[in-house]
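Engineer: Need the 3D shape of this:
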Amino acid sequence: MNTQFIRYTLGNILMILAGLMLLPLIVSVIYQESWVNIASFLGTSLVTLVIGFALSRTKLHRRTFYAREGFTIVSLSWILISFFSAIPFVLSQQIPSFIDAFFEMASGFTTTGASILLDVEVLSHSMLFWRSFSHFVGGMGVLVFALAILPKAESSSVHIMKAEMTGPTFGKLVSRLSSTARILYFIYFTFMMITLVCLYLAGLPFFESILLAFGTAGTGGFGVLNGSIAPYDSFTVEMILSIGMIIFSINFNLFYLVYIHQAKRILKSEELRWFLAIIAIAVLLISINLISTSYGVSNAFRDSFFTVASIISTTGYSTALFDHWPLFSQLILILLMFVGGMAGSTAGGLKVSRILLLVKIGWAEIKQTIRPNRVVAIDYEGRRIDSKLANTVLSYLVVYIIIFIVAVLVISLETPNLLSSFSTVAATLNNIGPGLGIVGPSQNFAHFSPFIKIFLSFIMIMGRLEIFPMIILFAPNTWLKRY
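Structural biologist: This next block holds a predicted model:
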């Protein structure tokens, strides 16, 4: 274990975080907020900078590292970032409890959107900005952001990208890893700015447009108003956000194909076709179900489209109390929570690519059972899938189910029924935010005990990092010099 490089990297990450805290500090000055808010960000930024600088001064005997160090760096970075980012809320007393503040920022950076706040609108502009800005940074990945701005990135940094980027596989866009990170963030930032401009032109205040654009880009879902998106009551705003949430749930590698003038290759994406088909089928089924319960036709399609886009993208914005919808519609939404967006996007969930591969693996197994002597090949995205990738997908599913069951058992200690326990874990492990029952769109997570809040905070981080980095962090063998 190269602990020296781990300390060095964590130090750089904390210094970057200290610099990012200057943005809400500027917002606080612009809106002439109290000196307590200004001091909260300034003081936390300085402390974070000093600690980060001290760690980064670690003398390095070697810069190379492997998957074990990469997973450890990523896991510790997300925990430390959530920890230090929570401090301004506590110092300003806008979230007096540190555990609550830690939960809020873990939810923010993991782009979950689950909240313990009973009244969002009482927060100052700077705190609202910091809360939503965490979505933007966490959406593409904190470490990907660091790789994009650091002057040099070692070739072994691919282990960091693999640990943080979503999906069963990872591929560089270009030969240099730092260049890949910059391209990804250029595409990401461009779409975020387009969303911001569209929301502003739709009539929203500029500040609220920024925050909602952050939430949409990171598929996070922190709102500015207590009723999420419903108080705006604007068809235009809802369509902008719906389309935006879907766009940010698409694999960014496909956008890169447009960037290099190879847009025709997008049509060959099997995962994209499945993703769009799932959205269309879900909207159609929920709309029909709602219409059958005296829902107006136009409102049924409007609410179902926005809600499906919000849930499958794991954003969590809401315009309707979908926990009051018919059971059939609620079950479809629960299924969408597990499906999530495409690999290589800012969305959470199992990912469409894994679902597609699981279907193909299952179908191949059926064929093999019928004709045992037959060799059944599995093709995905125009290439043959080897047994190693198939085993990786199946192993992930098994570990995911085990973690999910254990989490449901723990959460059941403080929930009144199975639906609430199940949807609480589904909403946090899949980084969605609102669920059903006591964590529905009109509820929040404030009623849980401190222990459960800490537990769910780590579940959110585990879900964002796709489980294995967090397991490796706490595995006893990880910290041994030799296996």
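Engineer: can we go C-alpha only for contacts and neighbour counts from here?
Structural biologist: Will do.
Engineer: Check which helix or strand the residue most central in space within the chain maps to.
Structural biologist: Closest to where the C-alpha atoms of the chain average out (CA atoms, centre = their mean) is T111, at 3.8 Å. For T111, there is no enclosing helix or strand under DSSP states H and E.
Engineer: looking at it, it is touching V137, isn't it?
Structural biologist: No. Between T111 and V137 there is no contact, the gap being 9.1 Å when judged by CA atoms under 8 Å.
Engineer: which neighbours do those two share?
Structural biologist: Each of G218 lies in contact with both T111 and V137 under the rule CA atoms under 8 Å, 6 or more residues apart in numbering.
Engineer: for comparison, sequence B:
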Amino acid sequence: MRFNFRLILNLLGLLVLLNGIFIFLCLPFSIYYDENIYHIIISGGITLLAGGLTWFLTLRGLNTELKKKDGYLVVTLGWLTMSLFGTLPFIVSGTIPNFTDAFFETISGFTTTGASILTDIEAAPKGILFWRSLTQWIGGMGIIVLAVAILPILGIGGMQLFVAEAPGITPDKMKPRIKETAKRLWIIYLGLTLLEMVLLMFGGMTFYDAINHSLTTMATGGFSTRNASVAYYDSAYIQYVIIFFMFLAGTNFTITYWGLKGKFRKTFENEEFRNYVYITLGVSFIVSFFVFSSDWQGFERSFRDALFQVVSVITTTGYVTADYTAWTPFITAIFFLLMFCGGSAGSTAGGIKVVRHTLLFKNSFLEMKRQLHPSAVIPVRLNNIAVSREITYNVLAFIMIYLLVYGVGVFLMSFTGIELDTALGAVATCLGNIGPGLGEVGPVDNFSKITPFGKWILSILMLLGRLELFTVLMLFNMHYWKRY
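Structural biologist: Purely as a prediction, here's the structure:
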């Protein structure tokens, strides 16, 4: 099967074109805060020109049939291309003049990781910080899914893109047509973002801070406009609002859709959602007990700090209100393990995902039963429905490759001269798209001290984690490039 390279270039041009439009959305903030607007104009202009020309020049004789192999290539190259052009506002404005640092910051945004190299966030121009937050919001649901909603207008089917964007276990579709699914996802995503912004403003946040934090909360990204992250706002109301929306963002959007339609019974019947709730509350109570026992602050504050940090890590958001590495070694170990948990499938969260852990544990326990009854057919069940062996094998393969990539990442990062705890935390947080890690990249530090080689390794891991491994690794399989 041959690749449709003309169509691939056309789609990449469309994505870059959309990227340029998003860059110009930062212009009103630069104007309002009396900043240099030419940085935005130049960056957006270059991006629009490059995307527009690529898209226009590939229109003639375009074959709009998009194969699955083309979809994988478009998704991976799309994320890289978006990140490359996304560095322009940082570089042109001089906020991050170094290309390696600018690319790290940008791909951290688009992959919703939240790992940053900025040492003084509040000193950066407001328009540039808004672009930084916007990259996470775009990446949260995926620029590819946004394009899927537009592609049918252009006469191009988008199913292959959607499958490549969300490989593995496919969440229940709210509508049979992919166009309608993408639209409903974005309506919910946009609506919850606006609702959180309004609630944060009621809590005393400025419009600018509220819109930035809403964008990065719903994206489970964690970029903040403050050096101290959410800890800057010593407000129980603001922190509980952010906790609630982080939890929602880490929930399967199909479940959220059912909840909005009042189908609460159907929501709680979902096994992954129940496990997601149990893990979040169970670990939060354990952590809050130890924090309360070893600290002078009251139980409510201990519970709030514990709940905030647990939800932030499980949903891979990465906001911070307290330094969990400063509590106890036991709690630090808990948070390290949480970095391998992840939110729900079909959410904006990264990580391995709760549903994969659920199937892994079920299959492991059933394997012991199969050993006792080798002739019996004992399938793994999820939501009382038998799961096919193909899905079970997919889960096992994903987790095995995930751990293998993690091990290789730690091995490579150790060559950069950093401490082992820092290497373990940096790789776990970047592969899981979380943000803060351990050691020198912990909740109160950032990634500015990592060497350029280390930043490129972590950038690759962020992309692998965001696209759930197979989409990117597929391109390194020799069979992928063979013609059939």
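Engineer: And the strands in the stretch 51-200 of structure 1?
Structural biologist: Read by DSSP state E, counting those that start in this stretch, the stretch 51-200 of structure 1 holds no strands at all.
Engineer: And the residue of structure 1 positioned farthest from its centre, how close does it get to I361 of structure 1?
Structural biologist: Relative to the centre of structure 1, the most outlying C-alpha is that of N373, 43.4 Å out, by CA atoms, centre = their mean. Applying CA to CA, to the nearest Å, the value for N373 of structure 1 to I361 of structure 1 is 17 Å.
Engineer: now do T478 of structure 1
Structural biologist: 32 Å.
Engineer: do the same with I370 of structure 1
Structural biologist: With distances taken as CA to CA, I370 of structure 1 is found 14 Å from I361 of structure 1.
Engineer: In terms of neighbours, single out the busier of the two.
Structural biologist: Using other CA atoms under 10 Å, the more surrounded residue of I370 of structure 1 and I361 is I361, with 22 against 10.
Engineer: State the helix or strand in which that one lies.
Structural biologist: Judged by DSSP H and E, I361 of structure 1 forms part of helix 352-370.
Engineer: So what's the residue count around N431 of structure 1?
Structural biologist: So N431 of structure 1, with other CA under 10 Å, has 36 neighbours.
Engineer: ditto for L284 of structure 1
Structural biologist: As a burial measure, L284 of structure 1 scores 16 neighbours (other CA under 10 Å).
Engineer: Using the three-state scheme, assign it.
Structural biologist: When states are read from DSSP: H, G, I helix; E, B strand; the rest coil, the local structure at L284 of structure 1 comes out as helix.
Engineer: which residue numbers in structure 1 go with stretch 11-31 of structure 2?
Structural biologist: Aligned using TM-score structural alignment, stretch 11-31 of structure 2 spans residues 9-29 in structure 1.
Engineer: And L412 of structure 2? What does it align with in structure 1?
Structural biologist: L412 of structure 2 maps onto V410 in structure 1, by TM-score structural alignment.
Engineer: before we move on, the earlier item: just give me the mean distance for the helix or strand just after the helix holding I361 of structure 1 relative to structure 2.
Structural biologist: Per DSSP H and E, the first helix or strand lying C-terminal to helix 352-370 of structure 1 is strand 379-380. Averaged over the aligned pairs, strand 379-380 of structure 1 sits 0.7 Å from structure 2 after superposition, using mean CA distance after the TM-score superposition for structure 1.
Engineer: okay, and strand 379-380 of structure 1 goes to which residues in structure 2?
Structural biologist: With TM-score structural alignment applied, strand 379-380 of structure 1 matches the range 381-382 in structure 2.
Engineer: residues making contact with stretch 18-37 of structure 2?
Structural biologist: With contact meaning CA under 8 Å, 6+ apart, stretch 18-37 of structure 2 is reached by 40-41, 43-48, 51, 82, 85-86, 89, 125-128, 130-131, 134.
Engineer: sorry, back to before: give me the contact list for the match of strand 379-380 of structure 1.
Structural biologist: The contact list for stretch 381-382 of structure 2 (CA under 8 Å, 6+ apart) reads 271, 359, 387.
Engineer: which one among those gets closest to T325 of structure 2?
Structural biologist: Nearest to T325 of structure 2, judged by CA to CA, of the contacts of stretch 381-382 of structure 2 is L359 at 30.3 Å.
Engineer: Wait, V354 of structure 2 touches Y278, no?
Structural biologist: No. Using CA under 8 Å, V354 of structure 2 makes no contact with Y278, being 10.9 Å away.
Engineer: wait, what's in contact with I352 of structure 2?
Structural biologist: 340-343, 399, 402, 432.
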